[in-house]
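*Asks:* Sequence below, structure please.
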Amino acid sequence: MWGRGGFSESNFEGGGGGFLHDTSGGGHGFGSQAQDTKRSGSRSQSMMSVTVHQLVNADQDGDGFTINGKEVHQVTLIGRIVSVEESSTNIMYKIWDKTAEPLNIRKWIEVDDGSLEGDKRSECREGVMVRVTGHLRSFQGQRSMIAFGIAPVTDFNEITYHLMDVVYTHLAITKGVGGQSKSLATGLVNTEASHSHMGLSSTQNEIYEWILHCPEEAGISMEELSSKARAKSLTTHQVRQVIEFLSNEGHIYSTIDDDHFKATDG
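*Replies:* Okay, here's the model as predicted:
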């Protein structure tokens, strides 16, 4: 699917298309580096699966963006790194997904980044396929992203899953596709296999599954997660460590407050 041609722009003409999981949540500004890197704020918004083409064609109103009339908050995309420029404070990636020209994506380097984060940065080099989560911004007419998560794609089933998600959500917005169609579409991919790409430990994967399969609109609460964890001889502290990891990686996000979570693929 990424070998020859990839996604064609003609597949998503007319306002640039649109791919949205959830229309709830407020906007997020880009007035300062502190805002861009504030993870608690980042996790509180809804998540869109998109292509670069959708981002560069999104409608803009002030600091906010819409795709097919739906507000754009957090976004996630998959593409190949074509260039990397690193400074003492940030890394600028150019990422290409074959739907438009490469997009500039900036990832700030935080002073408290540990060795794990450093190892991850070293893996994100030219030619590597990565998943990026972050916020869309515009400066002097040029679209870019501020990333709060970027990680190599280790299982190429993730690309298929992402593109199916993009197609489904586009149809859900423009054609009014319902829940049964979503089940049929997502059923084409083995869900368990699609999660294994994330390279999670068994504990991380188990907690992620609890979050993913929670039917509540507001997501699963920290209290419920802790209760489930106690049955597995896990402490609340261990659960919070996993939650922070999953949030920073863009696998989950907080909803009504900092103690309720949903999976971005849910």
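*Asks:* alpha carbons only for contacts and neighbour counts from here, please
*Replies:* Will do.
*Asks:* now the helices: where do they sit in this structure?
*Replies:* Using DSSP state H, the helices of the chain run over 33-36, 39-43, 52-56, 115-123, 157-174, 179-186, 191-196, 202-212, 222-231, 236-248.
*Asks:* distance between the first one and the chain's centre?
*Replies:* This points to helix 33-36. 18 Å (Cα atoms, centre = their mean, to the nearest Å).
*Asks:* what comes up buried for it?
*Replies:* The neighbour-count check on helix 33-36 (16 or more other Cα atoms under 10 Å) flags Asp36 as buried.
*Asks:* With the last one instead?
*Replies:* Across helix 236-248, burial judged by 16+ other Cα under 10 Å covers Thr236, Val239, Val242, Ile243, Glu244, Leu246, Ser247, Asn248.
*Asks:* Ok, the fifth one next?
*Replies:* For helix 157-174, a neighbour-count test (16+ other Cα under 10 Å) marks 157-159, 161-173 as buried.
*Asks:* Can you give me the neighbour number for Thr89?
*Replies:* Per other Cα atoms under 10 Å, the neighbour tally for Thr89 reads 10.
*Asks:* how about the nearest residue to it, chain neighbours excluded?
*Replies:* Residue nearest to Thr89 in three dimensions, not counting chain neighbours: Ile109, with 5.2 Å by Cα to Cα, 6 or more residues apart in numbering.
*Asks:* number of nearby residues for that neighbour?
*Replies:* Using other Cα under 10 Å, Ile109 is surrounded by 18 other residues.
*Asks:* Before we compare anything, build this one as well:
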Amino acid sequence: MQRTELSHSVRPLTLAQVNKAHQAHTDAEWTLEGNEIGQVTIVGHVVNITEQATNVLYTLEDGTGKVEARRWKEQSSEEDAEKWGDIQVNQVIRATGHIKAFGNRKYVNAINIRPSEDPHEIYFHMMEALTVSLSLQNGPVRGPSGNASAYTAQSSGMANDDMAEYRHLPPLQREIIKVLLAQPEHDEGGVHVGVVAKAVQKQGGVTGTAISEALDALMDAGQIFTTSDDAHFQVSR
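*Replies:* Alright, predicted model coming up:
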């Protein structure tokens, strides 16, 4: 099995790829075509919603297959609605999380779900998933400039430091990731948003609104997640 930097980051998958992923045994890492899978991000149409006492199941379809995304309810309905929003049947959503299995059924245990505001997102996502898969199988795909993409750079061993896998992110988002990784508590209870804002604003010219929007974008992409509350963040690794 090939281990790459992608096994510690977020990999886009089609729903067919989620269904093809497998484990050597119940405690093993999930793999697809010989490559270890860490977190995944999927996009699909919601065709059914099943609400249970402790969780909500969203059945998604994307034209390649069908997969359930499960998210766990918060302590109160207000917190639940604020974090997850009001997802409805027939919406297109993006879910980020880890592949799990119950019996013979695979599902994505979601740490983040958001509705898509771009009607083309599902098509872009499928092309991105295909690009990543091909680059892992056949080596880096280089563009007109001769440079490998962020994903292919990682899969070819070009990522040799902690920030290599984040080179494709906008500067402010990269700086936030750097701050989170630099804090001694980044692997425990998370880093408070105030610490992040103070460190980032030292660079000058960065507003609180810009920081908030960058944090939201990183959350949507599955690069970071909240820990003990909505004010503490941790890098998804």
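*Asks:* quick one: TM-score?
*Replies:* The TM-score (TM-score structural alignment, normalised by the length of structure 2) is 0.65; 193 aligned residues with a Cα RMSD of 3.9 Å.
*Asks:* Contact partners for the equivalent of the residue nearest to Thr89 of structure 1 over in structure 2?
*Replies:* Using TM-score structural alignment, the partner of Ile109 of structure 1 in structure 2 is Lys73. By Cα atoms under 8 Å, 6 or more residues apart in numbering, Lys73 of structure 2 lies in contact with Thr54, Asn55, Val56, Asp80.
*Asks:* What is the end-to-end distance of stretch 184-202 of structure 1?
*Replies:* 28 Å (Cα to Cα, to the nearest Å).
*Asks:* what do you get for stretch 205-219 of structure 1?
*Replies:* Start-to-end, stretch 205-219 of structure 1 (Cα to Cα) is 17 Å.
*Asks:* ok, back up a step: now rank the contacts of Lys73 of structure 2 by neighbours and give me the top one.
*Replies:* Val56 leads the contacts of Lys73 of structure 2 on contacts (other Cα under 10 Å) with 16 neighbours.
*Asks:* Distance of it relative to Trp84 of structure 2?
*Replies:* The spacing between Val56 of structure 2 and Trp84 of structure 2, counted by Cα to Cα, is 11 Å.
*Asks:* What sits closest to the residue nearest in space to the middle of structure 1 if chain neighbours are left out?
*Replies:* A centroid search over structure 1 (Cα atoms, centre = their mean) returns Thr76, at 3.2 Å, as the residue closest to the centre. Among residues not flanking Thr76 of structure 1 along the chain, Thr133 sits closest, at 4.3 Å (Cα to Cα, 6+ apart).
*Asks:* dump the residue contacts of that neighbour.
*Replies:* Gln74, Val75, Thr76, Leu77, Ala147, Phe148, Gly149, Ile150, Glu249, Gly250.
*Asks:* Name the nearest residue to Arg237 of structure 2, sequence neighbours excluded.
*Replies:* His8 is the one closest to Arg237 of structure 2 (Cα to Cα, 6+ apart), at 5.2 Å.
*Asks:* thinking the one you found is in contact with Asn35, fair?
*Replies:* No: using Cα atoms under 8 Å, His8 of structure 2 makes no contact with Asn35, being 11.4 Å away.
*Asks:* These two: which has the busier surroundings?
*Replies:* Asn35 (20 against 15).
*Asks:* Please say which position in structure 1 that one maps to.
*Replies:* So, by TM-score structural alignment, Asn35 of structure 2 is matched to Lys70.
*Asks:* so how many other residues sit close to the residue nearest to its match when sequence neighbours are not counted?
*Replies:* Of all residues not flanking Lys70 of structure 1 in the chain, Thr23 sits nearest, at 6.7 Å (Cα to Cα, 6+ apart). Using other Cα under 10 Å, Thr23 of structure 1 is surrounded by 14 other residues.
*Asks:* per the alignment, Thr23 of structure 1 corresponds to what in structure 2?
*Replies:* Thr23 of structure 1 maps onto Leu6 in structure 2, by TM-score structural alignment.
*Asks:* From what I see, its match and Ser155 are in contact.
*Replies:* Yes: using Cα under 8 Å, Leu6 of structure 2 makes contact with Ser155 at a distance of 6.8 Å.
*Asks:* in the lengthiest strand in structure 2, what's buried?
*Replies:* In structure 2, taking DSSP state E as the definition, the longest strand is strand 39-51. With burial defined by 16+ other Cα under 10 Å, the residues of strand 39-51 of structure 2 counted as buried are Gln39, Val40, Thr41, Ile42, Val43, Gly44, His45, Val46, Val47, Ile49.
*Asks:* and if you look at stretch 20-31 of structure 2?
*Replies:* Buried, per 16+ other Cα under 10 Å, within stretch 20-31 of structure 2: Ala21, His22, Trp30, Thr31.
*Asks:* gap between the two ends of that stretch?
*Replies:* The separation between the terminal residues of stretch 20-31 of structure 2, taken as Cα to Cα, is 9 Å.
*Asks:* Touching it from outside, list them.
*Replies:* Leu32, Glu33, Glu36, Ile37, Gly38, Ile99.
*Asks:* which two in those residues are spaced the farthest apart?
*Replies:* Glu33 and Ile99 (15.3 Å; Cα to Cα).
*Asks:* what about those two, which has more around it?
*Replies:* Taking neighbours as other Cα under 10 Å, Glu33 of structure 2 and Ile99 compare with Ile99 leading, 22 against 14.
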